[in-house]
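>>> One predicted model, sequence on top.
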Amino acid sequence: MIVTTDGDDGICSSTTKEQPRAIGSRHWLSLPHLMWNNHPWLMIGIVVTGIISAAASVAVIDTVNRAIHAKGDRFGLLLMFVGLSLVAVLSTSCASLLPSYASLKTITVLRIGLCKRILATSLEEIERRGPANVLTLMTLDIPRLAQTIEVVPVLLVEGTTLVLALAYLAYLSWAGFAMTLLLVVIGVPLVSYLFAKGISHLRHARDEFNTFNEHSHGLVFGVKELKLNAALRRWFDNDAIDVSANKVAMQEFIGNLWFNASGAISQLVYIFMIGLLLFGVPSIELMPADVLSGSILTILYILRPLAVLVGSVPQISEGAVASESLARFGFPINDPQKTPLVPDAGDERLPKRRYWRSIKLKGICVDYVFNEDNREFRLGPVNLEIRSGELLFITGGNGSGKSTLAKAIAGLYAPKSGCISVDGVQLCAANLDEYQGLFAAVFSDFYLFRRVIGSRDDSANAAMAKSYLQKLGLTGKVKLDGDYYSTTSELSSGQRKRLALLRAYLEDRPIYLLDEWAADQDQEFKKFFYEVLLPDLKQRGKTVIAITHDEEYFSFADRIIKLTDGRMTEPSS
């Protein structure tokens, strides 16, 4: 049977469980890890320049404090102040500029990697999640990661500055450092709670963006229906796009309110510390004047890195939510396996594609869950043998499981139980890709790529394509522009299906799977399809599996399979 594994193996069953919604430390640290994995020397450079900048900044504080209490000539201290300030500014600028190019390369790697992960994910998993969710990964999560990566170097520099400033404070006065640490311990739980509330709303905003994407998809592909139906258009304007867009904005706004509240708490703690040093410490003479002024200067200086760190929390949180969403899809951004690999077939290799004799489905059951209402449909159990070179028709009412069976036969749906074998070799994850290479298919919800891809070299493909364009009545409608069709959109639905069939012809696979291909054809081409095209494929030794309702042409089939509610109700004849 087809082995179902987790996302890392590229074959995901429809029963994949969602990961916990809490953002773990791995998602907070995923971006630094990602940059380290892709550009370790760059990260080392950022850390080194950050340390230099932080050390120079702390040295500036010490120089200012010495200048305040120095007597006599202070020209040497002035030179130190200017020099250290320049070092701090230049090193901070270097640390910020270094990753700009690297971040672009990293995000490009992520985009390409996500596309490969989607290709490696099972069809049923993609259908379960829906196009809107997959598009959100590409249009929202990846760009947010790009924005967050730009912030990481700044956080490293400012975080290093904060740590060294606190170390300098401890050097000046353990009492001042202890008071600061005590206030941090008191403030951190409250700030963390406010951060968590903000992150929760960011997560809700991201989930609602899936709904917005779904409506956007409807806007692009349902614009004709919207223009013709005023009531539908009013619903779309008032209750679909408008409501969804406002929900996204509101969730993000509330999240930012929580983040601002956490920033305000941080500022209050900071102000309380300054007040304690200015008015509380002198009254009890806890530290000398030069140490007190140095401590106050240090606390004042801490304001900038602290403000940067707190102000970056919303952006870092968006990156963490994006990383979490990608991981739930099966694409952890720090996965060292950049390209999904197909396991070595070993001894489970299939017979050569042009010399197979039969495909057997034994006890195949497929469970399909409808997204709209979580209703489950079961196909099977199906016991079927498909013989090389035969013309097989699959028929049945709407919702009887014809397309589900076709996708199971092609290895696009993993069966819940049962097995598929080719000439006695059982289908498994190791040979699934090889098995799927047997099929050229035109499904009812097909997609047309403009690129001309065939089984021969480019010149032979072009010659065959021109021949088939004429045979399928598309001459004058579609032209070849190098390796591309001139258009795939400015055609009727029937013409687009003919072009899809041309693509299948060029692939020249042993098995042709055609899902209600003749449904959109006029009577002339429907007759041409059954009386000329299908016999031509059969004469060339191809196996054809056609889903059809056209009873007047059933006589052309070698066998007819009928499905009712997911079960074969009539034996093959």
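That came in fine, so what should we check first?
>>> hey, let's count contacts and neighbours off CA atoms from now on
OK.
>>> tell me which residues of stretch 249-262 are tucked away?
If you call a residue buried by 16 or more other CA atoms under 10 Å, then stretch 249-262 has these buried ones: 250-256, 258-262.
>>> Could you list which residues are in contact with the residue minimising distance to the centre of the chain?
By CA atoms, centre = their mean, the mean C-alpha position of the chain lies nearest to L137, the distance being 3.6 Å. Applying CA atoms under 8 Å, 6 or more residues apart in numbering, we find L137 in contact with 322, 325-326.
>>> ok, and here's another one to check against it:
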Amino acid sequence: MYFIILTIYQYSKASFFKILLLAIMYMLINFIFFTYASVAFHSSKSYAFKGGEVLLFMVVISLWVYSLYSIKIECSKFSQNYLKELKINVIHRLDTVAYDQLESYSIASIQTLLTSDISQCLMAFKKIGAIFISMSTSVVIYLFLVTSHINWLCFLMISMFFVFTPLTFEIFKRKLSFYLLNHKQHEKKLFSNYLAYFLSIRLFVMNVNFNHRFVFFISSKYARFIQQCEKFDSLFTLINSFSNASFYVMIFLVSIFGLQSQFSGLSLALLIYGLKMIQNTYTQYSSVFLAKKIIKDLQSLSHDLNASSNSCFPVEFCSLPTKLTVSNVVYTYRDSMSNDAFHIGPVNLSLQSGKCLFVTGHNGSGKSTLMKIVTGLYSPNSGEIRVDNSLVRGVNPHYRSLFSAVFDDVSFIEGFSYLDQPKMIRRAENMLAVLNLDHVVTIKDGSFSTIHLSKGQLKRLALVLAYALDRPFYIFDEWAAEQDPFFRKWFYQQFIPQLKRQGKAVMVITHDDRFFHLADELLELDSGHSIESQPHVLTPLMTT
């Protein structure tokens, strides 16, 4: 609870003090009501209210409703703004981070953190208002009962009653946290298993045996998940049961010490109400604990991204560079799970205006990794990359923006405005017609009318976007592999020559040896993780 309160204070002192003042107002009004109720219950005569007193009562009850409403609304507004800022800060930093570092975090984990996790966090933060109200009410009831019962024995029993539940939760907090974290980890594993299943659904649909085995596999995973849920629920319910039993223990003590005359029906009713308020506060424990962990994960990620962005060198380049040179570049990637190392280099290549480079090699030879190095997604361990005569250092967003690239995996965001200039829209519309997509996709306000297309059509739509961006360097990763013979020939025999005539430098990753003769230069990567010495120097095949 203290973490959430401290978070509010650190993020917005204005929100913190506003909520605090509203909580104090709520407490004072409750104290007034309890005092009046005590007087009314102990009075043997009916009381005739005067007009001014009725008006005063209406004002007080209005303030009570206002404070109750405002606390919940203020907490809800805070939670929305705070979590939005955390998410935006993470997304804002992504363009200044090396892509391999981003991969080391696991993009799926970041996706979960920014979607389902943040939703759980938002739900918890929306309960802050209820927590404030419960805490305020229980404090007021305690103060009222203590001031109403001067007897030291009554004071001791009331104090023990209000301390018992919080103390019990604090004692078992570490165990509760352990069970809760295990439960959350099993939930994430289940999510990743379901996600992997649906991403490879064709394999399972075509193999009935696989599907039956997956049922048993996921059932065993789910059994462990339920086991963790039951452990947490059992301990949590046990604590609540002991908390409820404390009320009956107090009644028993009252009868033993002969203090029945000290406790009225109102006092007992308030004791029950106070107990429920305390339980309401601690019932939110699981939500608040998860929110705390999610916030710390987001803050840690944001801090790491900020630290990584310190290696960002946003040096601007000439708007129309003519040459990109990669010299003796070496890159090593170590898998954090298997600890296997992937090595590429040293490699030398150049991309020149009006020229086309083909990169070929067996699967796993490092072609896609090389593409990520050239486009600035990966930062090389050694060697250098130059644009004309300017050295590229670290992570450089301006350098990345020199490229129009179509990667092997293609996806679009529905409704997102990719094209923000009339020239881009005109180029995109022309290419839609050339690629026979104009009857399926239209452009409105810079966004594509639909993204629900076949894989081949999505690759063509990605080409439309790359062409529309009109960058000096174009890179394509196996674009033609999923196209029919007509568009495959069009890509190599018409589109690439068109880009060259426009003065673009083109790099194509391909296995289509039938079209190798159309390249100005060819770079072949050897099978495995290393590059043969011979292909380091590009071999001119044909000058066009």
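Nice, thanks for sending it over. Bear in mind the structure is a predicted one, so any value in this text is a computation, not a measurement.
>>> quick one: which of the contacts of L137 of structure 1 is most hemmed in?
A322 (26 neighbours; other CA atoms under 10 Å).
>>> What does that one correspond to in structure 2?
With TM-score structural alignment as the criterion, A322 of structure 1 lines up with I294 in structure 2.
>>> ok, now L506 of structure 1?
Applying TM-score structural alignment, one finds that L506 of structure 1 aligns to A468 in structure 2.
>>> which stretch of helix or strand covers its match?
Using DSSP states H and E, A468 of structure 2 sits within helix 455-469.
>>> List the buried residues of that helix.
Going by 16+ other CA under 10 Å, helix 455-469 of structure 2 has these buried residues: 456-469.
>>> do the same with stretch 341-351 of structure 1
For stretch 341-351 of structure 1, the buried set under the neighbour-count rule, 16+ other CA under 10 Å, comprises 342, 349-350.
>>> So for it, first residue to last residue, what's the gap.
From its first residue to its last, stretch 341-351 of structure 1 covers 21 Å (CA to CA, to the nearest Å).
>>> just stretch 202-210 of structure 2 next, same as before
First residue to last in stretch 202-210 of structure 2 (CA to CA) measures 11 Å.
>>> likewise stretch 378-389 of structure 2?
Per CA to CA, the first residue of stretch 378-389 of structure 2 is 21 Å away from its last.
>>> what residues does that stretch touch?
Residues from elsewhere that reach stretch 378-389 of structure 2, judged by CA under 8 Å, 6+ apart: 98-100, 317, 321-332, 346, 372-374, 391-392, 394-395.
>>> gap between it and the chain center?
For stretch 378-389 of structure 2, the distance between its averaged C-alpha position and the chain's averaged C-alpha position is 32 Å (CA atoms, centre = their mean, to the nearest Å).
>>> Also stretch 446-464 of structure 1?
Once both centres are worked out by CA atoms, centre = their mean, stretch 446-464 of structure 1 turns out to sit 29 Å from its chain's centre.
>>> ditto for stretch 49-58 of structure 2
For stretch 49-58 of structure 2, the distance to the chain centre is 53 Å (CA atoms, centre = their mean).
>>> again, but for stretch 446-458 of structure 2
Centroid separation between stretch 446-458 of structure 2 and its chain, computed with CA atoms, centre = their mean, is 25 Å.
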